[in-house]
Structures are given as C-alpha cells and as structure tokens.
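Enquirer: Need the 3D shape of this:
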Amino acid sequence: MKKLTLLMTGLLFVLLLAACGSNSDTASGADEKEEKLTIEHELGTTEVAKNPEKIVTFDMGALDTLDKLGVDVTGVPQQTLPDYLSKYSGSDYENIGGLKEPDLEKIAEINPDVIFISGRQSDYYEQLSELAPTIFIGIDTTDYMNSFKKNTETIAQIVGKEEEAKTALTEVDDAIADLKAKAESMDGKALITLVNDGSVSAYGKASRFGVIHDVYGVPTVDETIESSTHGQSVGFEYISEKNPDYLFVVDRGAVVGKGASSAEKVLDNELVNSTTAAKENQITYLDPGYWYLSGGGLESEMEKVKEISDALK
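Expert: Below is the predicted model:
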C-alpha cells in the first residue's frame, strides 16, 4: 500500500511539472506574440507588433522585399503590380484600392496588423493610422542607399527576418561594387530619361533615377539637370545637343498607360538617332517594373544593378 501511495505521488508530481511547463510555454508564446516595436519614420513614430500576421502594403518596394524574405501579405493594390509580382493579383490576396486612392473600407474589413505606405499615400497617413499601425517607407533619392537599407532593415525587424535581409543587402552591395568598378573604367557619359506618351523628361543626380550616377558611378552627360521627382522636361533637340554615349529610358506608359509601350516609337526620330548612343546601339530601355513601380525592393535593386551593368561596354 505504501508503494502504491508513493507511485501515485510520483505520478501527480510529474503531471504537475508538465502542467507548469505547458503554462510556461503558453505564457512565453503569448509574450513573444505581444512583443512591440517602436518604429520611427518620416511621418511619425509607430508602435507595431513583431511578426504581424496580416500585412497590407501599398509600396511595391516593400512588397518586393517581403516576397524576397518569404513573408506573405494579405492585401495589395492589385491594379498596379509589376509583372514579376503578378501572383499578388490572384484571389488569395485582397485588393486594397489604388496607389493614390486607398480603399479604406476594405482595409478596415481586413483589420491588418501593419500597413506600409510611401509617397503616393502620405496624404492618407492619419486615416490609415486609425485603422492599423502605419509605417512610411518611401525612398529618399538624395540618400538612396542608406534610405533603401534602412527601409529593408525596418521591414526585416518587424517580420523577424533580420539575418536574411542582412545577407541579401550584402549581395546587393557586392553587385554595386562590381558595377562601380566597371563604371570607373568606362568611356562616355549617360543620360537618363523617362518617356510618358509623347513627352520626355531628363533625370540627373539626386533624382528619382539618380542612383545610376550617385551610387553606380556612371558619369552624367549634364551636371545641371534639376533634381525633382518628375524630372526636367526636355525635347529631342536637348538629347541631340547633349549627345549622350549611353541613353537609359524608363517607359512610364508601359506600366501605367493603356496599350503597348510607346517609348521606342517616340525616340525613333532623326534627332535622337543622331546621338552616339543610337549609333553605337547603346540605348537601353529599362524595365519599368523595377525602376518606376518597385524601386527600393531587395529584388528590384539587384535587377537594376544588373540592367545597368549589362548595358555598359
């Protein structure tokens, strides 16, 4: 009888330990789930839960980075996706409106844990912040790489992918170093343009596409181009006069306009064809998905480096 009593006491002790362990694990899991981060960004300071389950992003660069890190999202603006992120147009993902007109009702219905925005949605920051923690991660073109890296690290910290992001950023740095070495030894100068229907804009240093000059080290054909988001409006005479050795072209109409790309037709004229870039077959039509829609993403930044590197001789 004494042995039976001891056996029962032992079993109760084991069960008690197991219960305590289970309660401890549950508490630990709850604590981990409830961990909060304080994120400072251009539009304010936002407290957000680490490892959010429901992510909404208007910024295509953030979507690119999340995709690269293997983190799924709940909602995106489906009508403005670059081709390489087209899987997010499927029914598995919620459509949260346009880049400039968020669907606030749909976002409220989703009840996300975090919302990522950039410049086009900045006017809605207060309204979105009432629905969920909202973080601005737009790129600062005057300090491109530091801005890109900070945004990437912020996203990675929130979703618990710091090491993966660190590895990916190192790969981008290495690719840029190779491109800079190539640019330093190149002959000739470049002009960056954006074609929108029949109009042409030029971009120089510290501009939307100025990373080509500022970071990659490709010489510019014109040091006086005004720095702005929309570029400096120019004519074909300007392109002919500057006579770039390399002409880089972003076709806005290919991603936001209706119908087929028009940039090649717009630039196929006597003045542009008189340039060294045209004569030496050194006009490069850059992928607008990477350059216009999703700049600042881990994949897009690597692909941009590759495009410019491949273009240089």
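Enquirer: going forward, measure contacts between C-alpha atoms and count neighbours the same way
Expert: Will do.
Enquirer: give me every residue that touches the nearest residue to residue 177 once chain neighbours are set aside.
Expert: Beyond its immediate neighbours in the sequence, the residue positioned closest to residue 177 (Cα to Cα, 6 or more residues apart in numbering) is residue 216, lying 7.9 Å away. Residues touching residue 216, when contacts are defined by Cα atoms under 8 Å, 6 or more residues apart in numbering, comprise 176-177, 179-180, 183, 305.
Enquirer: Quick one: buried ones out of those?
Expert: Neighbour counting with 16 or more other Cα atoms under 10 Å marks 176-177, 179-180, 183, 305 as buried within those.
Enquirer: And these, which is closest to residue 195?
Expert: residue 305 (20.8 Å; Cα to Cα).
Enquirer: quick one, helices of the protein?
Expert: 2-33, 60-68, 104-110, 125-131, 144-159, 162-184, 211-214, 236-242, 253-256, 263-267, 270-273, 276-279, 288, 298-311 (DSSP state H).
Enquirer: one more, for comparison:
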Amino acid sequence: MFKPFSTVGLAFAIVFISSCGAPSASAPTTAPAPTQAAAAATSSPIVVKDSRGTVALDAVPSRVVACSEEALDFLITLGVQPIGMCSDRVAGATSGSVFDRPYFFPKDALGTPVFVGGAESPSLEQIAQLKPDLIISGVWAEEANKRMAQIAPLFIVDTATPDYWRGPLLELGKVFGREAQAQQFIDEYDASAKRLAAELAPVTACAPNVLFIYSYAATDGTMLLGPRWTGSKPFELFGFKVLAPEGYDLSSGALPVSPEIVSEVQADIVFVLRIKTPDGEIPHYPIDDLVASLKDTRVIYQGVDSTRGSTAPYTDRFALEEIGGLLKEDGAATATATP
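Expert: Sure thing, here's the model as predicted:
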C-alpha cells in the first residue's frame, strides 16, 4: 500500500517564482519532549475502541510492540517506549537486534527497542519472544494483523478518518493512563494551528491554492496528492485549499500522474516532495525543468526524510512548526537555486 510521506521534511530547497507578503510574527514554540515515566499498573480491566471495535486489556501494558512509524508515533507522543518495533522504511536494521539505525524519532524518546522486521511482514517468532502485552499496528497490515492478534492484544490505528489521529490518541491515552497528556497534546496542537493560521493569513490570502506532487523517481515517478491525502490536513488548517484537478481520481488520496500536470493546473503554490540523497541533498529530476517554467506560481521543494512516517500526532506537530517557520522566515520574496 502506498503511504505518502507527511507534510514537511527536515530540509527544504525553495524557489519563489512569484511572491506575496509573509507575516513577521515569531516562530511557533516547540512542544515539550515526551515524558519517559512508565504507566502505573492497575488491577481494573481497560476497554477502549480502535479502528475495528473494542480492545480489552487486563491492566496498563508495559511491554508494547509498535509495528509501523505511525504506530510508534503514538507511543512517542505519550512518552511510552516500545520493547519492539517494525518498519518498512529503514535500511540496514538487523531483525532480532536492538534498533540502532539513523531515524526520524529522537533516540531518547525511542529507547532501545528490538527490531522485529517489516511493518507488513514482521517476524511473528521474534515478536512472541518479546512477550508483549500490547501490539499497535495499522489498518494497512491486514494479513500481519490477523497473525499478531494471536500473540497479544492488538490495537489497530487508522488516521485516514474524519477525526484524524485524535480518536486513536485519546483511546491510547486511556490504555496507558495518560488521558490528560493526550488531551493536552491535542489542545496545544489546535492552539498552534490556530495561531499559525492567523500569522499566515497574508500568505493564504494571496496564494490559497496548493498542488502537491510527490516526485520519487527521475522518470515515471510522479504522484499527485489530493485533499484526501492525510498530509494535507495541516495545510487546510492554515487556510490553504488543496487542489484536486478535475478528471483525476484522488479518492485514495494519491494517484500516479504525468509530470506535465504541473503545467496543466492553475496553482498558487506547488509543493514538490522528494526523498533526499544520503548526503542530505535534493536530487534534480526532469520535472524540475517544468516547474521552473511556471509563471505566477510559488514552488517549494520539500526534502523528505525516508524514515519518517505519514500522518500521526508527533509527526504532524513537527509539520505544523516546520511549515509555519518556512513561510514566516523565508517569506514570499526569498529565492534560492533549484536542485
């Protein structure tokens, strides 16, 4: 299943071909790091709702396996360190060993989980050896979920829903006895989004229409990301309109397209997402020549960390801060070289 990267990468190369004024307010405040305190044990049964229905637990779990970056994101947000993790986005990790590869999530928040394979094809034997009392996975790993449910209670997250990641975060807050922390995160996220929307109002007023392109290969590697792409939600909170060109079926959120689409759609801003090279650079692809020829369009090249998941609480808070800082600090008059 294609899971496009979330809204903002760690590095940007920006081209502003046409501009409008940017606000001068201060950058958003970074939220405090997640606490490392373990959840207290309880003798009362815990019953919560996930994307399938209800999940029943005998007590607060202390041995949790997270089977995707998105699942892991919820634990990071709540300050819970997993004993095991799965990932389809990392290279060079040794299955059955402590994970020690470069990663999007901070090391002190991640802890020392054992790597147990890919998110959609984890090692059931290694997961069972960890003796988890909870496994968190995603709806996209349907076959793996059926097998993991035989090992331990399984909580399945789905962020492509009307309530976004809020519902799963609140339910997992109940699981770990951290309801207040989950609600505080949501309140702070909403407050940041509201503040940034006000600060960025001059930008959205003159450049409201955004076209998202995921450019993942030099040839035959262009993906159109539409309003149902979960990574578009923070931009909508800022007041931008994510374009869904007529004639393109974006019901799944993403669609392979020809690079020529960038010249066919009237957009005020074009975001071109691209995986960075190992040395942190954004490679040059033929589509760059097309976007360079656009008139009255603001183009942003977004360098993407390949180990970063799609939408989830911690990742999206990072996105809010990054995109807000980008538009405020660089402003509409900034210009740098194309990749």
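Enquirer: sorry, back to before: how close does the alignment partner in the second structure of the residue nearest to residue 177 of the first structure get to residue 209 of the second structure?
Expert: When the second structure is aligned by TM-score structural alignment, the residue opposite residue 216 of the first structure is residue 238. The gap separating residue 238 of the second structure from residue 209 of the second structure is 12 Å, by Cα to Cα, to the nearest Å.
Enquirer: Nearest residue to the residue of the second structure most remote from its centre in space, ignoring adjacent ones along the chain?
Expert: Among the C-alpha atoms of the second structure, the one most distant from their mean position (Cα atoms, centre = their mean) is that of residue 43, at 34.8 Å. For residue 43 of the second structure, the nearest residue in space outside its immediate sequence neighbours is residue 59; the separation is 5.9 Å by Cα to Cα, 6+ apart.
Enquirer: Show the contacting residues for the most centrally placed residue in the first structure.
Expert: Taking Cα atoms, centre = their mean as the criterion, residue 61 is the residue nearest the geometric centre of the first structure, at 1.4 Å. Contacts of residue 61 of the first structure were listed using Cα under 8 Å, 6+ apart, and they are 293-298, 300.
Enquirer: wait, which of the helices of the first structure is closest to residue 221 of the first structure?
Expert: helix 236-242 (6.6 Å).
Enquirer: Where does the closest one end up in the second structure?
Expert: Residues 259-265 of the second structure are matched to helix 236-242 of the first structure when aligned by TM-score structural alignment.
Enquirer: what's next to the matching stretch, contact-wise?
Expert: Outside stretch 259-265 of the second structure, the residues within contact range by Cα under 8 Å, 6+ apart are 222, 245, 270, 287, 290-291, 294.
Enquirer: can you tell me which of those residues are in strands?
Expert: Members of the contacts of stretch 259-265 of the second structure lying in strands (criterion: DSSP state E): 222, 270.
Enquirer: separation between the residue nearest to residue 177 of the first structure and residue 174 of the first structure?
Expert: According to Cα to Cα, residue 216 of the first structure and residue 174 of the first structure sit 12 Å apart.
Enquirer: Repeat that for residue 55 of the first structure.
Expert: For residue 55 of the first structure, the distance to residue 174 of the first structure (Cα to Cα) stands at 30 Å.
Enquirer: The two: which is more packed in?
Expert: Ranked by neighbour count (other Cα atoms under 10 Å), residue 55 of the first structure and residue 174 place residue 55 first, with 23 against 12.
Enquirer: corresponding residue for that one in the second structure?
Expert: The alignment partner of residue 55 of the first structure in the second structure, by TM-score structural alignment, is residue 64.
Enquirer: show me what contacts the residue opposite residue 54 of the second structure in the first structure once aligned?
Expert: Aligning on TM-score structural alignment places residue 54 of the second structure opposite residue 45 in the first structure. Residues in contact with residue 45 of the first structure (Cα under 8 Å, 6+ apart) are 38-39.
Enquirer: what's the answer for residue 41 of the second structure, then?
Expert: If you count contacts by Cα under 8 Å, 6+ apart, residue 41 of the second structure has them with 59-61.
Enquirer: From residue 58 of the second structure, how far out is it?
Expert: Taken as Cα to Cα, the span from residue 41 of the second structure to residue 58 of the second structure is 10 Å.
Enquirer: now swap in residue 316 of the second structure and tell me
Expert: 31 Å.
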